[in-house]
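>>> Need coordinates for the following:
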Amino acid sequence: MKKKISSLVIAASLTAPVLAEGFYAGADLGRANVKTPSIQGEVVNDEVNLKKNSTAMGVFAGYQFHPNIAVEVGYRDFGSVKGSEPVELNVFDIAKISGTNVNALPADLKSNATLNATLKANALHASILGIVPVSDNFSLYGRLGLARIAAKLNGGVDATFASDIAKLSKTVSVSGTMDKTTKIKPMIGLGGRFAVSKEFGVRAEYTHFGKIEDVKLSTLMVGADYRF
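Purely as a prediction, here's the structure:
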């Protein structure tokens, strides 16, 4: 009986590092997927699409107070996504962009223009993790939490005007902040962690964030953590 008890104690001590409770911190890097409806230009009446991927990065810290439960806080930068579309300008658009009276525009004036938009976002988040050990070194986990998401949309128009009559060749850029918002939204995630050693581990996770305005955000990240 004593031998059996001793064997159980030894086995528990060998698996303990994987399920070790305590503080940890780490960083991750991956891809952010950003989806928005077409962005309506403010200077010209046209649209630009912003359904793209960007490079995301983040840092996090947490405390695992139970083999199956941890709490975690972090910061995530979703990077920026850019979109552009060629647009046709009417005389009123040209007058607005160039700062010229409509009646003063040369009759042969030609223009080329591009509508641009850039979306940047980041989040501060706090969540609880439910952890399910699969083996001595590998575990799966689910995440449920809240994220304070800040998003900023910049847009503008780059236009070139030319006229033989007026001997004119000019490039004009008009840009500014189209929208800026900060909201608290839910976040959910699913990931896995592999314990390389007692202190060091690597993990991968897919996270979906609640929609902010009409913007949908999700990330696929790979990271590493260190347990103190």
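
>>> only C-alpha atoms for contact and neighbour calcs from this point on.
Will do.

>>> Report the buried residues of the one helix or strand Thr182 maps to.
Assigning secondary structure by DSSP states H and E places Thr182 in strand 168-195. Within strand 168-195, the residues scored as buried using 16 or more other CA atoms under 10 Å are 178, 184-195.

>>> what's the answer for stretch 51-66, then?
Buried residues in stretch 51-66, counting neighbours by 16+ other CA under 10 Å, are found at 51, 53-64.

>>> Next, the second sequence, to be compared with the first:
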Amino acid sequence: MKKQIMLAVSLALAGLSAPAFADGSGFIRVEAGRADVDIRADGIGNGSDDDTAFGVRGGYWFNPNIAVEGFYSRYYSASYNDGFDTYDVKLHGVGVGLVAKKNFGGNHTGFFVGGRAGVARGVATVEFDGSLEDAEASSAKPYFGVSAGYDFSETFGLSVNYDRLKSGGDGVDVTAETLTLGAELRF
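Have a look, this model is predicted:
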């Protein structure tokens, strides 16, 4: 399924004509902040924890209001020891989606609000120290986010972002909600 989604996105991008790219710009955005992670495991129970989140996003603005993006984000990483074994728990995600933004200043500068949505593959792993067994749950599900910020120029802006990603599999459901500060460079 994920190969078909990636193929469809690739074909759609390849089918865009050269004049559509003439007015656009590429971008890269780094984000860092806090993630609230909720985990529900069948037969074990529920739990939640906070951790530092960071990510990198990149893509292409077709015009000042619409872009495509790809991203990698690390939401959670922690180690636990139950007296016998050490467990390393990690959650990260990769995805592709669409971004929309509305600037309230002239020349694509000033305050803005935005949103993004797409498909992300969240991967939760548990590694058991001293054991050959590892557990992994992953799935491709929709993600969404909203942002507000300020574009200081046509090439640089800062934003506050809220994003939500779900993942799961094998009786495990994971939800990550992040609040981050982002810096975007357009070229």
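
>>> Dump the buried residues of strand 168-195 of the first structure into a markdown table; add distance to Met221 of the first structure as well.
Formatted as a markdown table, these follow (distance: CA to CA, whole Å):
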| residue | distance to Met221 of the first structure |
| --- | --- |
| Met178 | 29 |
| Ile184 | 21 |
| Lys185 | 19 |
| Pro186 | 18 |
| Met187 | 14 |
| Ile188 | 14 |
| Gly189 | 11 |
| Leu190 | 11 |
| Gly191 | 9 |
| Gly192 | 11 |
| Arg193 | 12 |
| Phe194 | 14 |
| Ala195 | 17 |
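
>>> Nearest to Phe209 of the first structure among the residues you listed?
Met187 (4.4 Å; CA to CA).

>>> Would you enumerate the residues in contact with that closest one?
Met187 of the first structure makes contact with 143-147, 207-210, according to CA atoms under 8 Å, 6 or more residues apart in numbering.

>>> Asp38 of the second structure matches what in the first structure?
Matched across to the first structure, Asp38 of the second structure falls on Lys35, judged by TM-score structural alignment.

>>> Arg29 of the second structure now?
By TM-score structural alignment, Arg29 of the second structure lines up with Gly26 in the first structure.

>>> count of neighbours near its match?
Using other CA atoms under 10 Å, Gly26 of the first structure is surrounded by 18 other residues.

>>> quick check, it in a strand?
Yes: assigned with DSSP: H, G, I helix; E, B strand; the rest coil, Gly26 of the first structure falls within a strand.

>>> Pull up the gap between it and Met187 of the first structure, please.
19 Å (CA to CA, to the nearest Å).

>>> Check Ala25 of the first structure too.
In this view, Ala25 of the first structure and Met187 of the first structure are 20 Å apart by CA to CA.

>>> With Gly201 of the first structure instead?
23 Å.

>>> all strands of the second structure, in order?
25-41, 45-61, 66-81, 86-103, 110-128, 134-151, 156-169, 172-186 (DSSP state E).

>>> Can you check which of those gets nearest to Leu7 of the second structure?
Of all those, strand 86-103 sits nearest to Leu7 of the second structure, with 11.9 Å by CA to CA.

>>> And Ala204 of the first structure? What does it align with in the second structure?
Checking TM-score structural alignment: Ala204 of the first structure goes with Val160.

>>> Pull the contacting residues for that match.
Counting by CA under 8 Å, 6+ apart, Val160 of the second structure has contacts 147-149, 179-182.

>>> Ignoring the adjacent residues along the chain, who's closest to it?
Leaving aside its chain neighbours, Val160 of the second structure sits nearest to Leu181 (4.7 Å; criterion: CA to CA, 6 or more residues apart in numbering).

>>> how about that neighbour, what's its match in the first structure?
Leu181 of the second structure maps onto Val222 in the first structure, by TM-score structural alignment.

>>> How about the match of Asp38 of the second structure: what's its closest non-neighbour residue?
Using CA to CA, 6+ apart, the closest residue to Lys35 of the first structure is Lys51 (4.4 Å).

>>> Please tell me I have it right and the one you found contacts Thr36.
Yes: counting by CA atoms under 8 Å, Thr36 is a contact partner of Lys51 of the first structure at 5.9 Å.

>>> how about the contacts of Met187 of the first structure in CSV, adding distance to Asp136 of the first structure and neighbour count?
Formatted as CSV, the contacts of Met187 of the first structure follow (distance: CA to CA, whole Å; neighbours: other CA atoms under 10 Å):
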residue, distance to Asp136 of the first structure, neighbour count
Arg143, 21, 22
Leu144, 25, 16
Gly145, 27, 18
Leu146, 30, 19
Ala147, 32, 23
Thr207, 25, 18
His208, 28, 19
Phe209, 31, 22
Gly210, 34, 18
